[in-house]
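predicted structure and sequence below. I'll ask about it afterward.
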Amino acid sequence: MNNDIWVLRHGESTANVDGLIVSAPGTRALVEVGLTSRGREQARQAGRRGLEQGLGADALVLSSDFARARQTAEEFAGVLGAQDPRLDPRLRERSFGIHDDGPASAYEQVWAVDRERGAHEGGVEPVQDVARRIGQVLREVDAPDVDVPVVLVAHGDVLQIALAVRAGVDPHDHRDVPHLGNAELRRLGDARLVDTSVGEGTPTVDVTSGHDGTPGHDGTPGHGVADDGTPSDRRADGRIPTRRDADEGAPGAAP
């Protein structure tokens, strides 16, 4: 791994307190289900831990656009003195399909299917689809022209799969990786991501696909476009903008 890349799970959310799964893009996830007051303090504490670990105002904070992650990223970046977080729909929570708005106990059912390399039903997002979209982000932030520390703020399953990928673990076994608590900040491992094998006898995940704007598994727009058709915080040429882009006013840089 060339670059200094960190992951940060969102702080305690109202859904955590209520014991509910909220994963479908829509008003609840994007607006209503945000952090509790405890979750906001957890995010600020993560910022203070980041400062202790050497992160600072030059850090590039990329976040899921779901409210609980976005609010975490804002609190965290504020403590660092960093620029406002850039939102990337590819960092959204894994879609749990028919389990959405249901009890969090359903997570165990999904993870059991993951471990068995089974086929999910009811619109649950397959592990390989999550690995593909998070893999795209990891490749971009590990590019030579990203010359600052990067913090990815997202959700439990998405970041567990990212940690597994970077540790060289089959992403189906993401629960074998020590799980992230609320607002836990962790540096990614050193394994370089190229293509990710998703299990013996299964196809290789092509982590480079999706850069042509084609829809994802659930019909959400691909690279560079949010679900409502507005551009995401990436350059017109498709790569994540760096602080140097902003300083130099490079064409296509996000404002």
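Structure received.

only C-alpha atoms for contact and neighbour calcs from this point on.
Noted.

residue 197: neighbour count?
Residues contacting residue 197 under the criterion other CA atoms under 10 Å number 20.

I'd say it and residue 172 touch.
No - contact status for residue 197 versus residue 172: not in contact, 9.9 Å apart, counting by CA atoms under 8 Å.

okay, one more to line up with it:
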Amino acid sequence: MTLLVLWRHGQTEWNAAHRIQGQTDTPLSAVGMAQAMESAPRLLALKPTVLIASDLTRAATTARALVDVSGLPVTYDPRLRERSFGEWEGHTHAEATERWPESFARWRRGEEVDDAGVEEIDSVAKRMHAALQEAVDGAEPDAVIVAATHGAAARFATVRLLGWPMALAPTLGALRNCHATHLRRDPLRGWMLEAHNVA
């Protein structure tokens, strides 16, 4: 059975400051670099056969930590980027609460946001699903695919792959930096959630 590991990037300075990143291209902090280097050997123990990554620097750099210990080639795919948060990007949560109180409150509840240029949930889920399905379809049946990506993007992809209503996405909880969600695809039963927030 195929194992798909959705691996969130290491910490950035913006993560530490509770600043909204979205598709703003921020680098890993020193803490984030250490997190990536610490988690790469644990992922190596899963015997990965395919490595794909978002092309944003924080995810690409995280993926390179696994390249360094595995020798696997990495394929960068912009469809694995984080959800775009439009005008919110660069603002702290406190600032966004002050400037967009109603829509930011909806986001915090896991609801759709229809202003400030925030990308629709369905758009994120569709592009993530397409990229991941393409990787799975191009791999061997028992492949172990690691996708270095982002927190919200990974959550929506998980829900889409499992066939759950998107309203259940918040119940997964936030994926922590350099933690992962494991999904396994059974030939008969389809995708199954094996683990979430694995260190």
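Yep, it's here. As the structure is a computational prediction, the values presented were derived from the model and not from experiment.

next, the TM-score between them, please.
Remark: TM-score between the superposed chains equals 0.79 [TM-score structural alignment, normalised by the length of the second structure]; 179 aligned residues with a CA RMSD of 2.3 Å.

quick check: the residue nearest the centre of the first structure vs residue 24 of the first structure, distance?
For the first structure, the residue nearest the mean C-alpha position is residue 91 (3.1 Å; CA atoms, centre = their mean). Here the distance between residue 91 of the first structure and residue 24 of the first structure works out to 13 Å (CA to CA, to the nearest Å).

please enumerate the strands of the first structure.
If DSSP state E is used as the criterion, the strands of the first structure fall at 5-9, 60-63, 86-87, 150-154, 185-187, 196-197, 204-205.

could you dump those to a markdown table with distance to residue 34 of the first structure?
Rendered in a markdown table, the data for those read as follows (distance: least, CA to CA, whole Å):
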| stretch | distance to residue 34 of the first structure |
| --- | --- |
| strand 5-9 | 13 |
| strand 60-63 | 14 |
| strand 86-87 | 15 |
| strand 150-154 | 13 |
| strand 185-187 | 19 |
| strand 196-197 | 32 |
| strand 204-205 | 32 |
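
pick the most deeply packed of those.
Ranked by mean neighbour count, the strands of the first structure are led by strand 150-154 with a mean of 29 (mean count of other CA atoms under 10 Å).

looking at it, the residue nearest to the centre of the first structure is touching residue 63, isn't it?
Yes - with contact taken as CA under 8 Å, residue 91 of the first structure and residue 63 are classed as touching, separated by 6.5 Å.

now list whatever residues contact both of the two.
Taking CA atoms under 8 Å, 6 or more residues apart in numbering as the contact rule, the neighbours common to residue 91 of the first structure and residue 63 are 152, 153, 154.

tabulate those residues (CSV), appending distance to residue 78 of the first structure.
Below are these laid out as CSV (distance: CA to CA, whole Å):
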residue, distance to residue 78 of the first structure
152, 15
153, 14
154, 17
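
number of nearby residues for residue 168 of the second structure?
Residues near residue 168 of the second structure, counting by other CA under 10 Å, number 12.

surely residue 122 of the first structure touches residue 95?
No - when contacts are counted by CA under 8 Å, residue 122 of the first structure is not listed as touching residue 95 (10.3 Å).
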